[in-house]
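Visitor: Show me the folded form of this:
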Amino acid sequence: MHWASGIWWIAVGALLIGELATGTFYLLMVACGCAAAGVARLAGASIEVQWAVAAVVAALAVWLLHRSPYGRSMRPGATRNPDINLDIGETLDIEGWHNGLARATYRGTQWDVELAEGEVEHAGRFEIAEMRGSRLVVRACPNR
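Guide: Below you'll find the model as predicted:
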C-alpha cells in the first residue's frame, strides 16, 4: 500500500487548485489537514491515524481561520454596500420631515425617505446611507 501516501498529496494539490478557484481560504485549511496526514503516512502511521490527523488538523485550521479577521466578512450588507447599490453616497434635497419620514424626488421620481438613526430633522441636502427596499435611508451631508 505504498501508493497511499501519494493519495494525500494528490488531494492537497486538488484542494489547492480548488482554493485558487474559490479564494475562501477554507479549502486551504483542509489541504493543510491532508498534508499533515501525508506526513503521518511518511512517518509510518496506520490509515486510521492518518484519517484522524487529517480530520483534527483540518478542523483546527478551519476553526482558527473562522476566528481570525480573515474568516469574517468585512463587507457591509447589500443595503449599505456602494459596490452593489450605486445610489449609496448620492445626495438629494429634502424640504421637510414628519416623524423621521419624508418624500423626496430622486432620479426623476418620488421616493420614501427615512432619517438614519441619530440624525436630526432639518430641511436641506442629505446623503443616501442605505436602501431598504424602496425606501432611502439618509444622513445629513457632511458639508451642509
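Visitor: C-alpha only now, for contacts and for neighbours.
Guide: Will do.
Visitor: all strands in this structure, in order from the N-terminus.
Guide: Applying DSSP state E to the chain gives strands spanning 91-94, 101-106, 109-115, 124-132, 135-140.
Visitor: residues making contact with the shortest one?
Guide: The list of residues contacting strand 91-94 from outside it, by CA atoms under 8 Å, 6 or more residues apart in numbering, reads 102-106, 123-128, 141.
Visitor: buried set for the helix ranked longest in the chain?
Guide: Secondary structure of the chain per DSSP state H: the longest helix is helix 47-67. By neighbour count with 16 or more other CA atoms under 10 Å, helix 47-67 contains the buried residues 50-51, 53-59, 61-62, 65.
Visitor: and for comparison, fold this next one:
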Amino acid sequence: MADSTFWWLLAGACIVLELLTGTFYLLMLALGFVAAALAAYLGLALTGQVATAAIAGGGAVAIWYAVRSARGRRAGATANPDMNLDIGEVLSVDSWNADGTASVHYRGARWTVVQRAAQPPVAGIYRVVGVVGNRLMVDKA
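Guide: Okay, the predicted model is just below:
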C-alpha cells in the first residue's frame, strides 16, 4: 500500500469518528493526515510525512483551542440572550412579597420575579438577567 493511501485512510477514519462523536478536534487531526498524504505525493520520506501530520494536525488543534478559549464560555440556556429573548428586557416591579418574589404583568401574562442578588426589595425598574422555569431573575436597572 502506498504511503498516501495510508494517510487518506487515517483521515477518513478520523472523519467517521468525528461524525460518531461530534468532536471538532478530530477534524483538525484529519487535516493533519491530509497534509501528510499530500507530503507523500510530493515524495517526502516517512519521517517528513509524520512530521507534516504532527505539525499540521497539532497546529490546527492548537489554533482551534485558542479560538474557542478566546471566545469564552457561553452562558447556559437560562442566561443566554440567544436562547431567551426576555433577557435584557426591562420591567417595572410595583411591590415585593415577603418571600422575596414579586408578581408582574409582562408580555401579556403574569410572571413571578425574583432578584438574582440578595438586595433589599425596592419597587422600581428591573432588567431581566435570566429565566428559570416560569420565573424571571432580575437585577436593579
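Visitor: TM-score of the superposed pair?
Guide: Laid over one another, the chains give 0.64 as their TM-score (TM-score structural alignment, normalised by the length of structure 2), with 129 aligned residues with a CA RMSD of 3.8 Å.
Visitor: one step back: how distant is the longest helix of structure 1 from the center of its chain?
Guide: 24 Å (CA atoms, centre = their mean, to the nearest Å).
Visitor: Need the contact partners of that helix.
Guide: Taking CA under 8 Å, 6+ apart as the rule, helix 47-67 of structure 1 contacts 25-26, 29-38, 40-41, 71-72.
Visitor: Pull out the buried members of those.
Guide: Taking 16+ other CA under 10 Å as the criterion, what is buried in these is 25-26, 29-38, 40-41.
Visitor: Specify which member of these is nearest to Gly13 of structure 1.
Guide: Ala31 (7.8 Å; CA to CA).
Visitor: quick one, what contacts that closest one?
Guide: 11-13, 15-16, 58.
Visitor: now do 6 Å
Guide: 12, 15 (CA atoms under 6 Å, 6 or more residues apart in numbering).
Visitor: Same question for Met29 of structure 1.
Guide: 58, 61-62.
Visitor: Tyr126 of structure 2 now?
Guide: 90-91, 138-141.
Visitor: Look up how far Leu46 of structure 2 lies from it.
Guide: 65 Å (CA to CA, to the nearest Å).
Visitor: Ok, Leu29 of structure 2 next?
Guide: Counting by CA to CA, the gap from Leu29 of structure 2 to Leu46 of structure 2 is 18 Å.
Visitor: I'd like a version of the buried residues of helix 47-67 of structure 1 in JSON lines, one that adds distance to Val113 of structure 1 as further columns.
Guide: Formatted as JSON lines, those follow (distance: CA to CA, whole Å):
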{"residue": "Gln50", "distance to Val113 of structure 1": "60"}
{"residue": "Trp51", "distance to Val113 of structure 1": "57"}
{"residue": "Val53", "distance to Val113 of structure 1": "56"}
{"residue": "Ala54", "distance to Val113 of structure 1": "54"}
{"residue": "Ala55", "distance to Val113 of structure 1": "52"}
{"residue": "Val56", "distance to Val113 of structure 1": "52"}
{"residue": "Val57", "distance to Val113 of structure 1": "51"}
{"residue": "Ala58", "distance to Val113 of structure 1": "48"}
{"residue": "Ala59", "distance to Val113 of structure 1": "47"}
{"residue": "Ala61", "distance to Val113 of structure 1": "46"}
{"residue": "Val62", "distance to Val113 of structure 1": "43"}
{"residue": "Leu65", "distance to Val113 of structure 1": "40"}
